[in-house]
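J.: sequence-free structure coming up:
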């Protein structure tokens, strides 16, 4: 990958989109992970206004410290970057008092995890509307179009997606070029939606290099029967998530009314 040229291309794309939309810049949720760090740095390089928002909900201390380190570094490098912190923990806890928490614990935990993401989306759009900004998404190609590893109308609710055509390995390559803090570069990828140390690999069952490989094999028309051992397992995991989350990757189904019924 021609890293410098890709960075310039994305920065120019962001700048052109914002100009054509007649908005002042971007708002980005900062999690302490590589995707939000790269996205916010690319937005900062446009020279337009960038608001970085930290939105903890019972967040792991390591995630908080990495997010704060990145924001501090970004503000030092780019005068167009501002930040704010919105502690959503009280909002999340109040929400829990108004809904039923009965049922299968794993199902309840997942529903609450997705609720965290949707509270953050609401917060990002509040500030975007207030300040005339666009919400910049932080999803990469494997998450957005491979395994669908994001929350529908949560971190999937954005105005534009600057890194959604980049594989996770390419995001890291750009992160190194953009001088993202080493603590973020070395941290295990995690969505941080459960308030503990579980990584994306813990949840999915396969690493991002394995998922990138499986995505490529699937594009080439391969099936699980073409592989053995760990490769077969990784491919099956990829296909299971890809099938299960397909509803996130396609347009919302519309019930079209036949002409003769109108």
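T.: Thanks, I have it. Just so you know, these numbers come straight off a predicted model, no measurement behind them. Numbers count the residues shown, from 1 in each chain.
J.: please count neighbours and contacts with C-alpha atoms only from this point.
T.: Noted.
J.: residues in contact with stretch 107-116?
T.: The contact list for stretch 107-116, computed with Cα atoms under 8 Å, 6 or more residues apart in numbering, reads 57, 92, 101-102, 151, 154, 193-194.
J.: second structure for comparison follows:
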């Protein structure tokens, strides 16, 4: 099921950078702020933003973070600053903030729901922090979600990493992001690292959580777009397709506009 990207990386890179510059000019802002996680998505997004020549603020926001994620993120930021004079770096250690939050909310005996709620809380604390930096510097928050995450399986936190001003790579499959990352020469440590959202303070990967790799989910997303059904497959293909369709259905609330109750005209 491995998918090799077919995008024209040079042309795609230029197109996205131009789009970013034009959007920033229309919005009359100074540039972009990007949360750096040590993963390929944030590395590619921040490099695209840096190429605009506009202020690009890379923010680290550790919360009990795995040391390998921290080191990869810092390696990327250091490399980016060496390449682009418009790249700035900030760190906001949110560990104490997170712990204070935990002390001031009730707990539950449902461990699974507790861990998931706290993981989503981490993402929402980071979103709030990025908008703080955006506000004081006149920047836009650049999202780091790719097409499989944002529109395939909805693998992000609503009003967390899903809370952004614009999404430069949300029309790119994960394989496309990797291809662009190689073209942009982001650190090899990031290119080779297993994708992880880093929201649980341990080494679990995205594949551990989703039950399928991004290559597999990308394959399933493309098959679903062809109107294929679960009965068209067997074995691992059927298993992956079922995972994709279950997540795609369950997370529609993230992908669709917020429901609005429309009051009939005769009641107004």
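T.: Perfect, thanks for sending it. None of these values were measured; they are calculated from a predicted model.
J.: from the contacts of stretch 107-116 of structure 1, which two are the most distant?
T.: 102 and 154 (22.9 Å; Cα to Cα).
J.: more neighbours, the two?
T.: Per other Cα atoms under 10 Å, whichever of residue 102 of structure 1 and residue 154 has more neighbours is residue 154, with 17 against 8.
J.: tell me how far the more buried one lies from residue 170 of structure 1.
T.: Distance of residue 154 of structure 1 to residue 170 of structure 1, computed by Cα to Cα, to the nearest Å: 24 Å.
J.: excluding its backbone neighbours, what's nearest residue 153 of structure 1?
T.: Take residue 153 of structure 1 and drop its neighbours on the chain: the residue closest to it by Cα to Cα, 6 or more residues apart in numbering is residue 118, 6.2 Å away.
J.: okay, the aligned partner of residue 201 of structure 2 in structure 1 and residue 188 of structure 1: tell me how far apart.
T.: Counting by TM-score structural alignment, residue 201 of structure 2 lines up with residue 195 in structure 1. To residue 188 of structure 1, residue 195 of structure 1 is 15 Å away according to Cα to Cα.
J.: translate residue 101 of structure 1 into the numbering of structure 2.
T.: Under TM-score structural alignment, residue 101 of structure 1 pairs with residue 107 in structure 2.
J.: can you tell me the helix or strand for the closest residue to its match other than its chain neighbours?
T.: Spatial nearest neighbour of residue 107 of structure 2, chain neighbours left out: residue 114 (7.2 Å); criterion: Cα to Cα, 6+ apart. Secondary structure assigned from DSSP states H and E places residue 114 of structure 2 in helix 111-137.
J.: the very next helix or strand once past that helix - contacts with which helices or strands?
T.: Using DSSP H and E, the helix or strand that follows helix 111-137 of structure 2 towards the C-terminus is strand 139-141. Secondary-structure packing of strand 139-141 of structure 2 (3 or more Cα pairs under 8 Å, 6 or more residues apart in numbering; DSSP states H and E): strand 31-35, helix 111-137.
J.: which part of structure 1 lines up with the shortest one?
T.: Using TM-score structural alignment, strand 31-35 of structure 2 lines up with residues 25-29 of structure 1.
J.: mean deviation of the matching stretch from structure 2?
T.: Comparison of stretch 25-29 of structure 1 with structure 2 after fitting gives an average deviation of 0.1 Å (mean Cα distance after the TM-score superposition for structure 1).
J.: and the residue mapped onto residue 234 of structure 1 from structure 2, what does it touch?
T.: Counting by TM-score structural alignment, residue 234 of structure 1 lines up with residue 240 in structure 2. Contacts of residue 240 of structure 2 were listed using Cα under 8 Å, 6+ apart, and they are 211-212, 216-217, 220.
J.: ok, 10 Å please
T.: If you count contacts by Cα atoms under 10 Å, 6 or more residues apart in numbering, residue 240 of structure 2 has them with 1, 210-213, 216-217, 219-220, 230, 233-234, 246.
J.: host element of it?
T.: helix 235-250.
J.: buried residues in stretch 77-93 of structure 2, which are they?
T.: By 16 or more other Cα atoms under 10 Å, the buried positions in stretch 77-93 of structure 2 come out as 77, 80-81, 84, 86-89.
J.: report the distance from that stretch to the chain centre.
T.: 19 Å (Cα atoms, centre = their mean, to the nearest Å).
J.: what does it contact?
T.: So stretch 77-93 of structure 2 is in contact with 31-36, 38, 43, 46-47, 49-65, 71, 73-74, 76, 126, 129-130, 133, 185-187, going by Cα under 10 Å, 6+ apart.
J.: in helices only, show me those residues.
T.: Mapping these onto helices (DSSP state H) picks out 43, 46-47, 49-50, 71, 73-74, 76, 126, 129-130, 133.
J.: can you say which of those residues are buried?
T.: Here, 16+ other Cα under 10 Å leaves 43, 46-47, 49-50, 73-74, 76, 126, 129-130, 133 buried among these.
J.: aligned to residue 45 of structure 1, what sits in structure 2?
T.: Looks like residue 45 of structure 1 aligns to residue 51 there (TM-score structural alignment).
J.: would you state the strands of the stretch 51-200 of structure 1 in chain order?
T.: Counting by DSSP state E, counting those that start in this stretch, one finds strands in the stretch 51-200 of structure 1 at the ranges 81-85, 133-135.
J.: how about those strands in CSV, adding distance to residue 147 of structure 1?
T.: Listed next are these as CSV, based on distance: least, Cα to Cα, whole Å:
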stretch, distance to residue 147 of structure 1
strand 81-85, 30
strand 133-135, 22
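J.: so which of the ones you listed gets nearest residue 6 of structure 1?
T.: strand 133-135 (20.9 Å).
J.: what's the average distance of the helix or strand that comes right after that closest one to structure 2?
T.: The element immediately downstream of strand 133-135 of structure 1 (helix or strand, assigned by DSSP H and E) is helix 141. Once the two models are superposed, helix 141 of structure 1 sits on average 0.1 Å from its counterpart in structure 2 (mean Cα distance after the TM-score superposition for structure 1).
J.: quick one: average offset of stretch 111-126 of structure 1 versus structure 2, please.
T.: Relative to structure 2, stretch 111-126 of structure 1 is 0.1 Å off (mean Cα distance after the TM-score superposition for structure 1).
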